[in-house]
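J.: sequence first, predicted coordinates after that:
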Amino acid sequence: MGEEMRQSLRSLAPSMSLWRRLDHVLVENKKLREQLSSSTCSLHLREVGLIESQHQVQARLQEIEKIYGSAHIGLCVFDRFLRYSKVNERLAEINGLPAREHIGRTLREVVPEAAPKAEALARQIFETGQPVFDVEFQLPGLVNQDSNRTWISQWLPLLDEDGRVAGINVVVEDVTERIAAEERVRRSERMLYAALDNTPDVLAIYDRNRRVEFINSSALRLSDRPIGDFLGKRDEEIWPEELTCRYVPQLESCLSQKKTVEFEMTAVYPAGATPRTMAMIFVPLLDDQGAVYQVLSITRDITDRKRAEQELEKLVAERTAQLEHLASQLHGRNAQLQAMALELTQAEQRERRQLAQVLHDHLQQLLVGAKFNLGAMKGRRHRSPALKSELEQLEGLLNEAIDTSRSLTRDLSPPILYQSGLADALKWLAGEMKRKHGLQVETSLDPAAEVTSEAVRILVFTATRELLFNVVKHAGVDRATLTMQREKNMIRIAVQDRGTGFDPNQTRARGGPSEGFGLFSIEERVGLIGGRLEIDSQPGQGSTFTLLAPGDSGEPASVLENGTGLDTRASRLRSGPTTAGNAIRVILADDHGVMRNGLATLLGEQPDICVVAQASNGQEAIDLCREHKPHVLVLDVAMPVMDGVQACQIISREMPAVRVIGLSMFDSADLARPMLAAGADTYLSKAGPPNLLLDAIRGCVP
């Protein structure tokens, strides 16, 4: 058995060797297949990458083509024969020919005017292979053939694989407007330097190291020195030390602080000459980063102006003294006129009382006596009926005469006015208006609102009666209201109705018709005692008449808060000198020079008030306020160019910190209301006491 196994194994040995060889071949074949598969995959990936790269290149080319076609400058490519092989839309527009019609045509065929110069450039580039930059062409424009356009072109060679020039890439840009703008700038610079050079002021420009870069002809004429003595040098190298020490610190301050410096100085040059007063300004010139790179210096000789100012100040002082003297006289005349107004009222009332006394003591007594005698006659028996009837008629006439006399006595001088005071007298007057005229008057009378002066009390009563008569005559209603109240040291009486109304301005413009005469007479008389009458009325909307009169004193000069009859916000402003360390900066605006000078002199005498500028119209006032930023603007109402109301509106809107005081020769509330509505802090009359204006100015500054 063992031998058979061995024989079998020997017979199988060749087969086993063959199988081993076959197995080795199979293994090798498998390795080859794996290598082939890997190579195939790698090749496939390379093909995919190549396709993606081709897509990217294609997209990039399309993007470049898009940029090329939409560029704002002209672009084209010429072949070796100067034929267009590529043109963008901008160059086609410049040449006036569609882009597709350029292709294959020569430059001479498309732009014959540029051909000679362009062909010479092309030959140079093909020979040297070097680009040519900034080549200028001047050719007629497409719109206007009579005017040339200027073009700047860049010529760049295109090389083939062997490094030879195969074509030319050209870039064209229209620079006509840029060249014109540059020329305008150069012309402006020439004009500017000509202006600087010929101005009478001394002008100089310093660099940041204080060295002179420019100086005008005026400086050369005044100094009698050549320009070489100035350029590139500092002032210490040019002028004496006693002169430079006066202004070089200000120049250095301008450089370090980056702020304009203005000042005046007295200079003596050359030595022994007459001193001159100079006004100097240093203005810093800043670059884009905010650093000072130059300083402009302006020097002006103001000697003559200073001398004229001194003479003017002397003249103003003389005129002011004259005006003060005249004002003193006028004040005295006003006081006399006010006293005369009160005296006139008292004289009228004395005549009324005397006439009433005559009626009471004589006429009424005679009438009563006659009535008694008539009664005695009636007591007798008369046979004649006719005589009896006549006696009865005569008695009726006597009774009517007695009633009329009594009524006339009360109208001329109501006893209650002297016995019980103003409130009771007005209440009695309301009853009389109902009894005589059918006017129902509703009253609201404050007993504490009493007038101490008999003359003023009589005038107020008479004026109120006239106002109620106006309601009866013109309002067309049978009801009215009468109120009286106290406002500090003033008595306010108001008569109001809901009648036809009227336009007070038109009534004044017509010169005062019959219905207005009594009102304006009241205005005048109340104004003379330091009061006023306000009229608020419109057609169809009724009327309100407000009477203000002094209540505590019979002296007209001191009964009102502002001496003008206007209850403005000035009475609510703090008075007295300011506690601030700096003076109150004031601008005066009035179209009358004498008035401005008078106000300036008045304010100039106050140690805490400084007049910084004066304006003659509303627009100047606005400009000066923007420049000087004052604390207070004293603003006239009526001025040319722009009135005070318009100016006040603009200033209140743009510069709310500026306090405005309105002034006018008129004390009408019709003028006060627009000014106060426009933003004014108060409204005063020019005829008022000066102290009121000073108090108002000081009251504007906290």
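T.: Perfect, thanks for sending it. Numbering: from 1, shown residues only.
J.: okay, CA-based contacts and neighbour counts for the rest of this
T.: Will do.
J.: chain center to whatever helix or strand E392 lives in, what's the gap?
T.: If you go by DSSP states H and E, E392 is part of helix 385-412. Mean-position distance between helix 385-412 and its chain equals 75 Å (CA atoms, centre = their mean, to the nearest Å).
J.: list the residues that contact S297.
T.: V202, L203, A204, I205, Y206, M280, I281, F282, V283 (CA atoms under 8 Å, 6 or more residues apart in numbering).
J.: same thing but at 10 Å, please
T.: Applying CA atoms under 10 Å, 6 or more residues apart in numbering, we find S297 in contact with 201-206, 215, 251, 260-261, 280-284.
J.: of those, buried ones?
T.: Neighbour-count burial (16 or more other CA atoms under 10 Å) applied to these gives 201-206, 215, 251, 260-261, 280-284.
J.: below is structure B, check it against A:
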Amino acid sequence: MQTLEPKDNSRFEASFLRAPIGLFHLSLDGKWLEVNSYFCELLGYQREDFTPLSLMAIAHPEEREEIQAAIHQLQTKQSTNYQKNLRLLTTQNTFIQISLTLSWIEDTPAYLLGIVRELTPQELEQNSENELEKDLLKTLIDTIGDIAFVKDMQGRFLFINQAGLRGINKTLEEIIGKTDIELFGSELGEILIENDRQVFASEKLHEFEEIVDFEGERRIFLTQKNIYRDRQGNLKGTLGITKDITERKHLEQEVLLQQQQFNDFFNAAPVGMLILDRQLKYVRINPLAAAVHGLPMAEHIGKQVKDIVPHIAPLIEPLYRQVLETGQAILNLEVSEESFTQSDNPRSWEVSYFPLQDETGTITGLGVVGIETTEQKAALRERKRAEEALRASEQRYQNLAQLSPVGIFQTLIDGECIYANERTCYLTGRTAEELLGGGWMNAIHPDDRERMIQEWQKAASEQNYHYQCEYRFLRPNGEICWVLCQTLPELEADGTIKSYVGTLTDISAHKNAEQAIQKALEELQQTQAQLIQSEKMSSLGQLVAGVAHEINNPVNFIYGNLAPAREYTSDLLELLHSYQTTYPNPSPEILDQIEEIDLEFLIEDLPRLLSSMEVGADRIRQIVLSLRNFSRLDEAEMKAVDIHEGIDSTLLILQNRLKFKADRPAIAILKDYSRLPRIECYAGQLNQVFMNILTNAIDALEEYNKQRSLAEIQANPSTIQITTHHLLETARVAISIKDNGPGMSESVRSRLFNPFFTTKPVGQGTGLGLAISHQIIVEKHGGSLQCTSQLGQGSEFRIEIPLRQTPIAN
């Protein structure tokens, strides 16, 4: 505890510390400077107990704000002393009621002098009554929804109720002692302070509308302010009540806006509108209704209906009174001048009458709304005439469409069918109901449907103005109907297509004839090609046979003389040996000749020479036999043959293409022959099949090797594997010719046996080899020829033919 240093300690102790009343000194920041003994005894404290405390610490919580405000007023010299009955905390944790007087003492430094005395029983009773009144008043002020506040002469808040705390969204501590500028900023604060000045100047009640932008929201308050005085009549500050009228202002603005909108609507409405009171006097009328009457709006107000429109008043006044009396509206009543004038061009209206009520439900008048329908009536009559003409036209169109020899249909741009005539139903084999919507798509042949849909969508997307195509309908009974479809668009006003109208012409007869001609042409071309190919093979067979025959005679002559030549040579060599034994010392001439001809080598090599000639002659005989087997000119009729001989003969002829050459690697032939019985067949034709398949395999492998490196070829050398099987279950034989070449795609494989189809460059293939082979195996021998292949997996041709041919197959 800080202590003031008195000038005379004895006097200070007598007058302050031992005074029979509580005294204390308080610094301006609320710290205890000195307390006397009476004050300590009153509260039960020792002097040193006050060191950590402050006056606020021992004051009752409900009174701390008021004490703080009083100290602030003393500090700011708004007043020189403060007196109040308060409650202070004792060491027994109870509150004692005392009378406190605070005075400002001007010294160095300045401080506050506090005088405390305990209240008498009478004062306690009076204080209790005052506190009750105060509590009741505070409770009453806190319960009102408006903001109540009190400010001092400097505009600092001394009091504000709970509604004010909620409205400003601050605590009491944050508000008490603060000015408007400190709470609301300089712009709004200056306005509020100026309002206070006006109240001080007039000393009368004032009312202000104050606009506050608070936390991002603009609010409008209606504030009533007045001055207040103390008991001595001194002016002490302002007090006020503030009501938030934001919603009311918004509602007023909304009402004004609605009123303006109603006025604008009433005056600008494209219909006649008027309001009458119960005496059928005009209260209000809009320009259009006034124009119908031919008078300005102002001349209607206050006048009765019969004064304005006397010629129709007898007709409409009873209706007006009916609405006023019954409270029931009359809606959409048709009124025409024909009822009361002889005009050549009578006007007509559609009028509604409805009652108007006040807030009590009492009918105060009626409203009238009228829409002129003269032009609409004329347009309706014209439309009816047009509709009748259109119906007649549509009926004619329907009759023509039903009798038309071509199919007629109509679709929307998305392809949805909305009309189909009887001929269309006949062509598709379906009813009109089945064709409507997307049903007509089901009538299109499945093979043509996707193409047709794509072409239709393309035409629609490109806004084509004419579209035609040919396709097939598949009828429910399986019949096919070819049609030529032609369409033209129906256009909207802006030129866009809204639908298509089309015709269907039956072209089945034309298509069938065209297909028959095409088929005959293809058969003719195939037959011609086969004849040419057969002629080529026949000529080749005759050439091979002729060559074989011409070679065979001299070879047989040579081969037949080799055995006698071997015997003669052996005899001569034995005779020469006898001479050498008998005459071991020949003449010098003979010795020179023996040395010159190298007799010893000649005797040793001559038998080997004859053996080599025999092997070569035998090889030529085998080649001639293979050529004769391949040509089979002497076996043109069907007979039982060894299939393996035909395969081997074909391989012998192709040997030159199989063996290694400088510009190409060898192709290995892998044979896996089963034991087969002899087979009835046309041997020459069957050899032709082997030749075609093996030649194609060699061509594919050679082309494949051109695309591979030497390392790739060595890692996977080219091979052709020939396998034969005896199929006991079906009494057939199977011949498989498989290569490890590049293989082929499914699209190529599926067309292999089509005439004239080839993958080879122009001039290197006719496209007939496999087609003829297929015909020979299937048609001539009653067998089957199939190919299995995948890209990168090589190709395999499998031939199956019966062991014995039946008369039907033949």
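T.: Okay, I see it. None of these values were measured; they are calculated from a predicted model.
J.: got a TM-score for the two of them?
T.: Here the superposed chains carry a TM-score of 0.36, computed using TM-score structural alignment, normalised by the length of the first structure; 315 aligned residues with a CA RMSD of 5.6 Å.
J.: just checking, Q440 of the first structure touches G431?
T.: Yes - counting by CA atoms under 10 Å, Q440 of the first structure touches G431, with 8.1 Å between them.
J.: just to revisit the earlier point, of the contacts of S297 of the first structure, which belong to strands?
T.: V202, L203, A204, I205, Y206, I215, V261, M280, I281, F282, V283, P284 (DSSP state E).
J.: distance to S39 of the first structure for those residues - can I get that in a markdown table?
T.: Listed next are those as a markdown table, based on distance: CA to CA, whole Å:
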| residue | distance to S39 of the first structure |
| --- | --- |
| V202 | 91 |
| L203 | 87 |
| A204 | 84 |
| I205 | 81 |
| Y206 | 80 |
| I215 | 85 |
| V261 | 86 |
| M280 | 91 |
| I281 | 88 |
| F282 | 84 |
| V283 | 81 |
| P284 | 78 |
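J.: which pair of those spans the longest distance?
T.: Between any two of those, the greatest separation by CA to CA is 19.0 Å, found for I215 and V261.
J.: quick check, nearest of the ones in strands among the contacts of S297 of the first structure to I609 of the first structure?
T.: Distances from I609 of the first structure to those, taken by CA to CA, are shortest for V261, at 24.3 Å.
J.: that closest one and Q250 of the first structure, how far apart?
T.: Between V261 of the first structure and Q250 of the first structure the distance is 7 Å, computed by CA to CA, to the nearest Å.
J.: give me the common contacts of those two.
T.: Joint contacts of V261 of the first structure and Q250 (CA under 10 Å, 6+ apart) are M280, I281, F282.
J.: what sits closest to the second one if chain neighbours are left out?
T.: Same thing as I281 of the first structure. E262 (4.5 Å; CA to CA, 6 or more residues apart in numbering).
J.: so what's the one you found up against?
T.: Q250, C254, A279, M280, I281, F282, V283, I298, T299.
J.: in the stretch 451-600 of the second structure, which spans are strands?
T.: Taking DSSP state E, counting those that start in this stretch, the strands of the stretch 451-600 of the second structure run over residues 467-474, 480-491, 497-506.
J.: closest one to T411 of the second structure among these?
T.: strand 497-506 (5.3 Å).
J.: can you give me the neighbour number for R11 of the second structure?
T.: 11 (other CA atoms under 10 Å).
J.: sec struct for it, please.
T.: helix (DSSP: H, G, I helix; E, B strand; the rest coil).
J.: quick check: it vs I115 of the second structure, distance?
T.: Taking CA to CA, one finds R11 of the second structure at 18 Å from I115 of the second structure.
J.: over to T695 of the second structure?
T.: Applying CA to CA, the value for T695 of the second structure to I115 of the second structure is 136 Å.
J.: and for L540 of the second structure?
T.: Following CA to CA, the distance that separates L540 of the second structure from I115 of the second structure is 151 Å.
J.: higher neighbour count, the two?
T.: Set side by side, L540 of the second structure and I115 show more neighbours around I115, with 18 against 13, by other CA under 10 Å.
J.: coming back round to it: out of the strands of the stretch 451-600 of the second structure, which is closest to F630 of the second structure?
T.: Among these, if distance is taken as CA to CA, the winner is strand 480-491, at 48.5 Å.
J.: now do that closest one against strand 497-506, angle only.
T.: Relative orientation of strand 480-491 of the second structure versus strand 497-506 (axes from the mean of the first three to the mean of the last three CA atoms, to 10 degrees): 150 degrees.
J.: report the buried residues of strand 480-491 of the second structure.
T.: Neighbour counts over strand 480-491 of the second structure (16+ other CA under 10 Å) mark I480, C481, W482, V483, L484, C485, Q486, T487, L488, P489, E490 as buried.
J.: with stretch 453-473 of the second structure instead?
T.: W456, A459, A460, Y467, Y471, R472, F473.
J.: from these, which is closest to L55 of the second structure?
T.: Distances from L55 of the second structure to those, taken by CA to CA, are shortest for A460, at 94.7 Å.
J.: count of residues packed around A672 of the first structure?
T.: Neighbour tally, A672 of the first structure, other CA under 10 Å: 24.
J.: cool, L36 of the first structure as well?
T.: 12.
J.: any idea how far it lies from K30 of the first structure?
T.: Taking CA to CA, one finds L36 of the first structure at 10 Å from K30 of the first structure.
J.: and what of A669 of the first structure?
T.: Separation of A669 of the first structure from K30 of the first structure (CA to CA): 119 Å.
J.: higher neighbour count, the two?
T.: Using other CA under 10 Å as the criterion, A669 of the first structure and K30 rank with A669 on top: 19 against 12.
J.: what's the closest non-adjacent residue to that one?
T.: Using CA to CA, 6+ apart and skipping the chain neighbours, the partner closest in space to A669 of the first structure is E534 (6.6 Å).
J.: just checking, the one you found touches G527?
T.: No - applying CA under 10 Å as the test, E534 of the first structure and G527 come out as separate, 11.1 Å apart.
J.: who has more neighbours out of those two?
T.: Counted by other CA under 10 Å, E534 of the first structure and G527 do not tie: G527 has more neighbours, with 21 against 18.
J.: from memory the more buried one sits against L548, does it?
T.: Yes - when contacts are counted by CA under 10 Å, G527 of the first structure is listed as touching L548 (9.4 Å).
J.: which residues of the stretch 601-750 of the second structure fall in helices?
T.: All helices of the stretch 601-750 of the second structure, identified by DSSP state H, counting those that start in this stretch, fall at 643-653, 655-658, 683-706, 710-715, 746-749.
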